[in-house]
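[1] just the structure for this:
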Amino acid sequence: MKSLLCILFLLPLFGLTQVQPQPEKVKPFKFETIVQTGLLAGGSAEAFTLQTVNGFRHQKWFAGIGTGMDFYMQRSIPLFADVRYDFSTKRKTFFLYSDAGINFAWTKNREQQNIIDQSPGLFTDAGIGLKINTKKQDAFVISAGYSHKQLKETQKGFSWWGWPVESPETYYRYNYKFNRIAVKLGFVF
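    Here you go, the predicted model:
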């Protein structure tokens, strides 16, 4: 009788140990691609931008490498490292992002034959955004931030001296610094 009472008393305790929640397993790294397009506003006009970023997500953190095309005054191709932090793992969450890298000049244009040299410069972009996850583990993202880009260029000057007088060669150096507000819309898969 005592052994039966012991078994009846201990049986619920074994059941409770089975019901206790198991510790959550840490999810491994997941590969993600972010494709986004947007508008760069500032200076005298607005311009179009297109970017793609490939990297790995671990819980709330994402790190990757990206490239894109920017179409304002001096067209350029940024190559950058991208870091993002999601505030939560819920379906809708805010995130912070920061990009840093090199901004390369677009290839020389036939119409700009006076360009002698173009040098890459600094690229930075940082901001905040909203991420809306879908049921298929994809997501829509919208963000607003501040973009800074630099380029250097050397141009050969034109002179209008008449013949037979030979004109001296003149060179102009330009250090372009573009500061823009960046509003982007994209998709994560």
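[2] use CA for all of it now, contacts and neighbours both
    OK.
[3] what segments of this protein are strands?
    With DSSP state E as the criterion, the chain has strands at 30-42, 45-58, 61-70, 76-86, 92-105, 115-133, 139-156, 171-188.
[4] distance to residue 11 and mean neighbour count for the ones you listed - can I get that in JSON lines?
    Formatted as JSON lines, the strands of the chain follow (distance: least, Cα to Cα, whole Å; neighbours: other Cα atoms under 10 Å):
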{"stretch": "strand 30-42", "distance to residue 11": "42", "mean neighbour count": "18"}
{"stretch": "strand 45-58", "distance to residue 11": "40", "mean neighbour count": "17"}
{"stretch": "strand 61-70", "distance to residue 11": "44", "mean neighbour count": "19"}
{"stretch": "strand 76-86", "distance to residue 11": "44", "mean neighbour count": "21"}
{"stretch": "strand 92-105", "distance to residue 11": "43", "mean neighbour count": "20"}
{"stretch": "strand 115-133", "distance to residue 11": "43", "mean neighbour count": "18"}
{"stretch": "strand 139-156", "distance to residue 11": "47", "mean neighbour count": "19"}
{"stretch": "strand 171-188", "distance to residue 11": "49", "mean neighbour count": "17"}
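[5] quick one more, to check against the first:
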Amino acid sequence: MRALLLLCIFSMATRKVLYAQKDTVAWFTQPGVTLLNGDKYTSAAITAVTGVHYKQWYLGVGAGIDYYKVRSIPLLAELRFESKLKAAPFVYARAGYNVAWALEHQHTKPYVFWGTNSVFNNGKYAAAGLGCYVYRKDDTGVALTLGYSAKGVTELYDETIWNGTRTVTESRKLDYVFRRLDIGVSYRF
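    Down below sits the predicted model:
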């Protein structure tokens, strides 16, 4: 996370110098907030992507905090293509690794005195969508996006069952893939 912060600061420091040279590779940073709406939940996510762009192509890496159902940290790579129109509509795709970071109340707990709390394993993250800039000056601007994303996590826990004569411990594994609609706003500098 410290490396990502340093990369953002370096990006801001070199931005003005590189923008003057239109056909060179330049740095960008784009933090954003997203509303996530799935089949059972509505939640939010915060992301920050930083990277390089050349002409209309943007390639970056980023991280965020995703609060949908099970809190997690998506570590992602993003590829974006922007048109040359004034509103600069664009398409984007993200892919990466989803690190589970569940809150205490999100764990499955045993119903009786014995058993274990659940443990979450990491999964995959993917997103794609469309967007456009509602305000744009030079190479900075405010963007609105509409997309679709999916994140995966696996929950593991032991469940103790009384079958009438003895207790049996069963290991449970639940694979979750959360699919959601994304509506976001971000600022690129």
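[6] show me the one of the strands of structure 1 that comes nearest residue 15 of structure 1.
    strand 45-58 (34.4 Å; Cα to Cα).
[7] how far does the closest one sit from the chain's center?
    Chain-centre distance of strand 45-58 of structure 1: 4 Å, with Cα atoms, centre = their mean, to the nearest Å.
[8] read off where that strand ends up in structure 2.
    Mapping strand 45-58 of structure 1 onto structure 2 (TM-score structural alignment) gives residues 41-54.
[9] ok, and what's touching the matching stretch?
    4, 7-8, 11, 23-37, 58-69, 78 (Cα atoms under 8 Å, 6 or more residues apart in numbering).
[10] got TSV for the strands of structure 1, with distance to residue 6 of structure 1 too?
    Output for these, formatted as TSV (distance: least, Cα to Cα, whole Å):
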stretch	distance to residue 6 of structure 1
strand 30-42	49
strand 45-58	47
strand 61-70	51
strand 76-86	51
strand 92-105	51
strand 115-133	51
strand 139-156	54
strand 171-188	57
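[11] just want the most central residue of structure 1.
    residue 82 (4.9 Å; Cα atoms, centre = their mean).
[12] I'd guessed it sits against residue 34; true?
    No: assessed by Cα atoms under 8 Å, residue 82 of structure 1 is found out of contact with residue 34, at 10.4 Å.
[13] I'd guessed residue 187 of structure 2 sits against residue 141; true?
    Yes: under the criterion of Cα under 8 Å, residue 187 of structure 2 makes contact with residue 141 at 5.6 Å.
[14] what sits against the equivalent of the residue nearest to the centre of structure 1 over in structure 2?
    Alignment note (TM-score structural alignment): residue 82 of structure 1 maps to residue 78 of structure 2. Residue 78 of structure 2 makes contact with 49, 58, 59, 60, 61, 62, 92, 93, 94, 95, according to Cα under 8 Å, 6+ apart.
[15] pull the distance from stretch 97-112 of structure 2 to the chain's centre.
    19 Å.
[16] can you check stretch 139-159 of structure 2 too?
    With Cα atoms, centre = their mean, you get 4 Å for stretch 139-159 of structure 2.
[17] where in structure 1 does it fall?
    Using TM-score structural alignment, the partner range for stretch 139-159 of structure 2 is residues 137-157.
[18] count of neighbours near residue 109 of structure 1?
    By other Cα atoms under 10 Å, the residues close to residue 109 of structure 1 number 9.
[19] tell me the residue in structure 2 aligned with it.
    Aligned counterpart of residue 109 of structure 1 in structure 2: residue 104 (TM-score structural alignment).
[20] residue 46 of structure 2 versus its match, what's the distance?
    Separation of residue 104 of structure 2 from residue 46 of structure 2 (Cα to Cα, to the nearest Å): 20 Å.
[21] repeat for residue 58 of structure 2
    Distance from residue 58 of structure 2 to residue 46 of structure 2, by Cα to Cα: 19 Å.
[22] repeat that for residue 11 of structure 2.
    Relative to residue 46 of structure 2, and taking Cα to Cα, residue 11 of structure 2 is found at 19 Å.
[23] need the outlier residue of structure 2, farthest from its centre.
    Outermost in structure 2, Cα atoms, centre = their mean: residue 165 at 47.8 Å.
[24] give me every residue that touches residue 25 of structure 1.
    Counting by Cα under 8 Å, 6+ apart, residue 25 of structure 1 touches no other residue.
[25] correction: the previous question concerned residue 143 of structure 2.
    Residues counted as contacts of residue 143 of structure 2 (Cα under 8 Å, 6+ apart) are 131, 132, 133, 134, 135, 185, 186, 187, 188.
[26] again, only this time at 10 Å
    Going by Cα atoms under 10 Å, 6 or more residues apart in numbering, residue 143 of structure 2 touches 30, 32, 87-90, 131-136, 184-188.
[27] can you check residue 85 of structure 1 too?
    By Cα under 10 Å, 6+ apart, the neighbours of residue 85 of structure 1 are 57-63, 94-98, 128.
[28] now for those: which two are most distant?
    58 and 128 (19.0 Å).
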